[in-house]
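Participant: model this:
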Amino acid sequence: MRALLYILESHPSQTQQAVMLSIRRILWPTDFSKGADRAFPHAAALASWHEAELHVLHVTEGRSGNAPDADIPIPKSTLSSLLSGDGDPPPHVDLDALTLVQEQREHRSPPEAIVGYVEEQEIDLIVAGTRGRRGLQRLLIGSVAEEVLRTAPCPVLTVRGAADRAPAWAVRNILVPVDFSDASLEALRHAKELALTYGAQITLLHAVEEVIYPSAYGVEPANLPGPQVIERVEGSLAELVQAEVGHEHATVEAKVGYAPSTILDYAEMNEVDLVVIATHGRTGFERMLLGSVAERVLRRAPVPVFTVPSFGKSLLPASDDS
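Facilitator: From the prediction side, this is the model:
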């Protein structure tokens, strides 16, 4: 493990003028479940800190006995109670000052409706829960969450229905899995700006996967990853920090293991508050490698996951968008 001492100690209240991500419109899709409710403080905080519109979308698949007794628009009093779901509301978030856009639509496919709304309204970021209602009205995980993740043309922040380690505004440690692809470098650049937003430190993690061949291949165990490989990988990660991160407190780690398990274990054991990961997205061959890793991490991550697609919209300012 190698620590690079570029440190930024701050808090969202102190960094609002330094926020660099270009976020003008945030979408919070809801099915009125507790899982969806859990995501609202994250959406409201980011909308407030970026002075962005907050769009609220409820998609129904037609009337059903499982449909919740709720409707759009959601009263401000209800949203205010959701904002305090973690105990205390995020600092410097005033619902009355937010530009709220609320809409209800009926569609046979909630994922298609959500992505269609994103494209129609030019949404920059989706913030959604990962534990929704069962049956027709369920939102996320599995069919809806993963389909949105695969096809949305913008980053997606997913928030677990269970309690996270940190409330919406208290992100202090950001984990960025890096496989040295262009997509993972784009995720790292987004993580850098999120670190400015939250006043957080960043850890770059690369999983060195063991490749064990059949004995007929004649490959000796000595060819498996060893300390020298780990040291070289950490050196490459350190170079990335110098080139792409620069001024935050950043740590680099290389671990031997299956990528999804390595990422999840590290997040569980090291007080990670947010995972920022790339997805190669779309369908077919492009979903292999890091894209499928992102979906596996989404299913089991103990903390919110910010996914950055390799296609579509970047939230980076023009000078950083490459």
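Participant: drop to CA atoms for contacts and neighbour counts, all remaining ones
Facilitator: Will do.
Participant: Any idea how many residues pack against Glu234?
Facilitator: With neighbours defined by other C-alpha atoms under 10 Å, the count for Glu234 comes to 22.
Participant: actually Leu83, not the one I typed
Facilitator: A total of 26 residues lie near Leu83 under the criterion other C-alpha under 10 Å.
Participant: That one contacts Phe40, correct?
Facilitator: Yes - under the contact definition of C-alpha atoms under 8 Å, Leu83 touches Phe40, with a separation of 6.5 Å.
Participant: Tell me if I'm right that His107 and Ala113 touch.
Facilitator: Yes - with contact defined as C-alpha under 8 Å, His107 and Ala113 form a contacting pair (6.2 Å).
Participant: how about the strands in the stretch 101-250 of the chain?
Facilitator: With DSSP state E, counting those that start in this stretch as the definition, the stretch 101-250 of the chain shows strands at residue ranges 125-129, 156-159, 173-177, 201-208, 250-256.
Participant: list the contacts for Leu224?
Facilitator: Applying C-alpha atoms under 8 Å, 6 or more residues apart in numbering, one finds that Leu224 lies in contact with 210-212.
Participant: one more to line up against the first:
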Amino acid sequence: MEINKILWASDGSMESDMALKYVELLASKYGSEIVGLSVVQPVDIERLKVPVDVKKELFSIQALLEKKEYNRINKALKQLELKATKLDVCIETGIPHKEILRVAKEEKVDLIAMGKRGLGLKDRILLGSNTNKVLRMANAPVLAVRHKKGDKIDIKKILVPTDLSELTSISLDFAIDIANRFNSTIYLLHTLELHHSYEISTSKIIEELRVLALKELRSYLNKIPKEKTKGINIQEMVTLYLRAWFGIVNFAEENGIDLIIMTTHGRKGLVRFMLGSTAEKVISESPCPVLTIKP
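Facilitator: Predicted coordinates:
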């Protein structure tokens, strides 16, 4: 698996600046080309019923905004000259998520990296509308990054949530490739979603469920060719929560996970514009970057 070209979609936020640090990290290992994209939302000047001189001024302001964005993206990418094989600046005018998807397709990128926008109460990052739409509609994998204090980042612990379906192989293959390059540990996690009725169940029944799930996880791993996972530490984990997304996020927080890799939806078939509810919740609440892959 290769990441030959990365699209960094930037809106100037702290989250998108943090996304660039992960782009730099990945490009240093994969030798990737980087395309830096900023989308300037247009003013429909032609429809405005204003004097010609005012229209000219508005055109001038639009041009200045585009130039300002070009300089900002170019300055940021210049710092990555030694890490990437090629750097390109792309400034577009239009609706952000549509331009991101169009450029990603035209440039044939292997990864889209962007920030999660919107800072709510208690420092909770909410999924921004543009990021949400890109996640739902992109064919390329998408790396959604939240702002993080400090400059030091690495990918030493990778979490791969699984519902034990065949779709797990997609995210696990990606995780194995990254783990090989970063010497990472992979945590293959299955979260048993417990119904409220389990509250009156015996601990013996719950333990039996956990053991069965762990056995299925190990059976799945045993089917993977040994040469593929040679030298990689893969740990099978089973947790029990009322909601799978909460179990995934909680595991990431408690174990200092650096990156979560998951498909946009699982075997339940909840496709809702190609982003299932579990994936959407994990992306929104995760303390670390989440890389989603469309099956």
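Participant: To Trp49 of the first structure, which of the strands of the stretch 101-250 of the first structure lies closest?
Facilitator: strand 125-129 (13.6 Å; C-alpha to C-alpha).
Participant: quick check: the closest one aligns to which part of the second structure?
Facilitator: Equivalent residues of strand 125-129 of the first structure are located at 111-115 in the second structure, counting by TM-score structural alignment.
Participant: how far apart are that stretch and its match in the first structure?
Facilitator: Here the mean offset of stretch 111-115 of the second structure against the first structure after fitting is 0.9 Å, by mean C-alpha distance after the TM-score superposition for the first structure.
Participant: what's that stretch in contact with?
Facilitator: Everything outside stretch 111-115 of the second structure that qualifies as a contact, by C-alpha under 8 Å, 6+ apart, is 3, 5-10, 13-20, 23, 104, 131, 140-147.
Participant: And those residues, which of them are buried?
Facilitator: Buried by 16 or more other C-alpha atoms under 10 Å: 5-10, 14-20, 23, 104, 131, 140-147, out of these.
Participant: Next up, the contacts around the equivalent of Cys288 of the second structure over in the first structure.
Facilitator: For Cys288 of the second structure, the aligned position in the first structure is Val303, judged by TM-score structural alignment. Counting by C-alpha under 8 Å, 6+ apart, Val303 of the first structure makes contact with 159-160, 164-165, 267, 272-275.
Participant: Trace Thr158 of the first structure over to the second structure, please.
Facilitator: For Thr158 of the first structure, the aligned residue in the second structure is Ala144 (criterion: TM-score structural alignment).
Participant: wait, doesn't its match sit right on Ile283?
Facilitator: Yes - because the distance of 7.3 Å satisfies C-alpha under 8 Å, Ala144 of the second structure is recorded as touching Ile283.
Participant: Contact partners for the counterpart of Leu274 of the first structure in the second structure?
Facilitator: Residue pairing (TM-score structural alignment): Leu274 of the first structure is matched to Leu259 of the second structure. The contact partners of Leu259 of the second structure, by C-alpha under 8 Å, 6+ apart, come to 155, 157-159, 288-291.
Participant: can we see that at 10 Å?
Facilitator: Residues counted as contacts of Leu259 of the second structure (C-alpha atoms under 10 Å, 6 or more residues apart in numbering) are 143, 145, 154-160, 175, 186, 252, 286-291.
Participant: just Thr131 of the second structure next, same as before
Facilitator: 9, 96-97, 100, 113-117, 142-144.
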